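Enquirer: Next input, structure requested:
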Amino acid sequence: MQYHTTHRQSLLKAVILWISFTLVPLALSAQNFKLNNGEGEVKVTGTSTLHDWEEVAEQKSGTIVLDNTGELPKISSLKFTVESESLKSGKGTMDKNTYKALETKDHKEIVFELKSVKSISPVTSASNKYKAVATGSLTIAGSTNTIDLPFNLTIHEGKILLEGKKGLKMTDYKIEPPKALLGTITTGDEIEVHYNTVWK
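Expert: The predicted structure is shown next:
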């Protein structure tokens, strides 16, 4: 009985050690990066019957979990958030109309969350730069759609750079394009989101 108990304990220890040595390298290979709000820029551009416009996001946050030990980097998670009322155009009236359209009292954040990486491939001119397309859910003003988000991914000196742009339609998120001056100025339905972000 003593022999069987000791043998069973030894076997259990061996299994625990094997699991530990197997999982530890996997844990070490995946790194967690956080968006640096102080660097880079996220802006939204669009048109109106009067002039083109842009709004810059002053408050943004996010995390990426990335494994760069293989031939191609693997992104296992990506979440990106912009505070709705941090979008600033430099014009108070326009900002108020934007916040009204986005219903910011009830929906304080714009959020993209990764579902899968559709494609990733190296850029031939640089060893640390890749073109990627991520499929994920984008939530604006309480409405969520699945979109493909294209970006260039650069890994450099402990940082990740994500750069790209994505066209969207406000009406796809049940947003009525803002109007001004009693409806004489109307914002175009199509907008473009430009992102140049730094993650550490």
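
Enquirer: can we go C-alpha only for contacts and neighbour counts from here?
Expert: Noted.

Enquirer: who are the neighbours in contact with the nearest residue to residue 194 once chain neighbours are set aside?
Expert: Spatial nearest neighbour of residue 194, chain neighbours left out: residue 165 (4.3 Å); criterion: C-alpha to C-alpha, 6 or more residues apart in numbering. When contacts are counted by C-alpha atoms under 8 Å, 6 or more residues apart in numbering, residue 165 touches 150, 151, 192, 193, 194, 195.

Enquirer: Quick check: which element contains the spatially most central residue of the chain?
Expert: Residue closest to the average C-alpha location in the chain (C-alpha atoms, centre = their mean): residue 80, at 3.3 Å. For residue 80, the element it lies in under DSSP states H and E is strand 74-83.

Enquirer: The structure of the following sequence is requested for comparison with the preceding one:
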Amino acid sequence: MQSQFKKRPFSIKSVILLMTFGLIPIALAAQSYQISKGEGEVMVTGTSTLHDWEEVAEQKSGSIALDNTGELPKIKTLKFTVEAESLKSGKGAMDKNTYKALNTKKHKEIVFVLKNVKSVSPVVSSSDKYKVVATGDLTISGNTNTIDLPFNLTINGDKVLLKGKKALKMTDYGVEPPKALLGTITTGDEIEVHFNTVWK
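Expert: You can find the predicted model right below:
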């Protein structure tokens, strides 16, 4: 019996090599993409007692990892960040009120981090586009809520496109809607985030 066991020696080195080579296909299956800062757009729209408004994010960053080896792509990771003070409306006074409401001196970033993917379904008219509903944590002004984020995912060679929109309430994140002219102009609580982003 002892001689039989001696014929099958397994060293720690052999086990490590087997584990390493076994994990290589998994590592290669997921491909990582970084957001293209010079392409795409992220915009926030809303209303006020005076007029509708919009702000465009001039600084954004993020990464997404996809496994596209199966029938449907799998989103392994997704993180998206907007610099809060890069939101620009073209009106300096409005921007200052926005930064004050968001408390940007303390909370510099708006961040979405994926927790899980609820659904992925192909768009019938396209071979490379999918409808996705992702669940993740959205942090605004230091307050975090878990939300469902719907978007279209397009995989085009070395590019990935994410396009969608999401309605939010500022007060859900402890943000008081900005006011102007001694409170005579009030911003509506409801806003909508529109994103059309390119990842490479």
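
Enquirer: Looking at the contacts of residue 165 of the first structure, which is nearest residue 157 of the first structure?
Expert: residue 151 (19.2 Å; C-alpha to C-alpha).

Enquirer: distance of that closest one from residue 159 of the first structure?
Expert: 16 Å (C-alpha to C-alpha, to the nearest Å).

Enquirer: who's more crowded, the two?
Expert: Neighbours were counted for residue 151 of the first structure and for residue 159 using other C-alpha atoms under 10 Å; residue 151 has more, 20 against 14.

Enquirer: ok but that one is inside a helix, no?
Expert: No: counting by DSSP: H, G, I helix; E, B strand; the rest coil, residue 151 of the first structure is not found in a helix; it is strand.

Enquirer: can you pull the contacts of the residue lying closest to residue 83 of the second structure once chain neighbours are set aside?
Expert: In space, and not counting its chain neighbours, residue 83 of the second structure is closest to residue 109: 4.7 Å by C-alpha to C-alpha, 6+ apart. Counting by C-alpha under 8 Å, 6+ apart, residue 109 of the second structure touches 81, 82, 83, 84, 140, 141.

Enquirer: how about 6 Å then?
Expert: For residue 109 of the second structure, the contact set (C-alpha atoms under 6 Å, 6 or more residues apart in numbering) comprises 82, 83, 84.

Enquirer: By neighbour count, which of those wins?
Expert: Neighbour max across the contacts of residue 109 of the second structure (other C-alpha under 10 Å) = residue 84, 24 neighbours.

Enquirer: Distance check, the nearest residue to that one once chain neighbours are set aside against residue 140 of the second structure.
Expert: For residue 84 of the second structure, ignoring the flanking residues on the chain, the nearest one in space by C-alpha to C-alpha, 6+ apart is residue 109 at 5.1 Å. Distance, residue 109 of the second structure to residue 140 of the second structure, by C-alpha to C-alpha: 7 Å.
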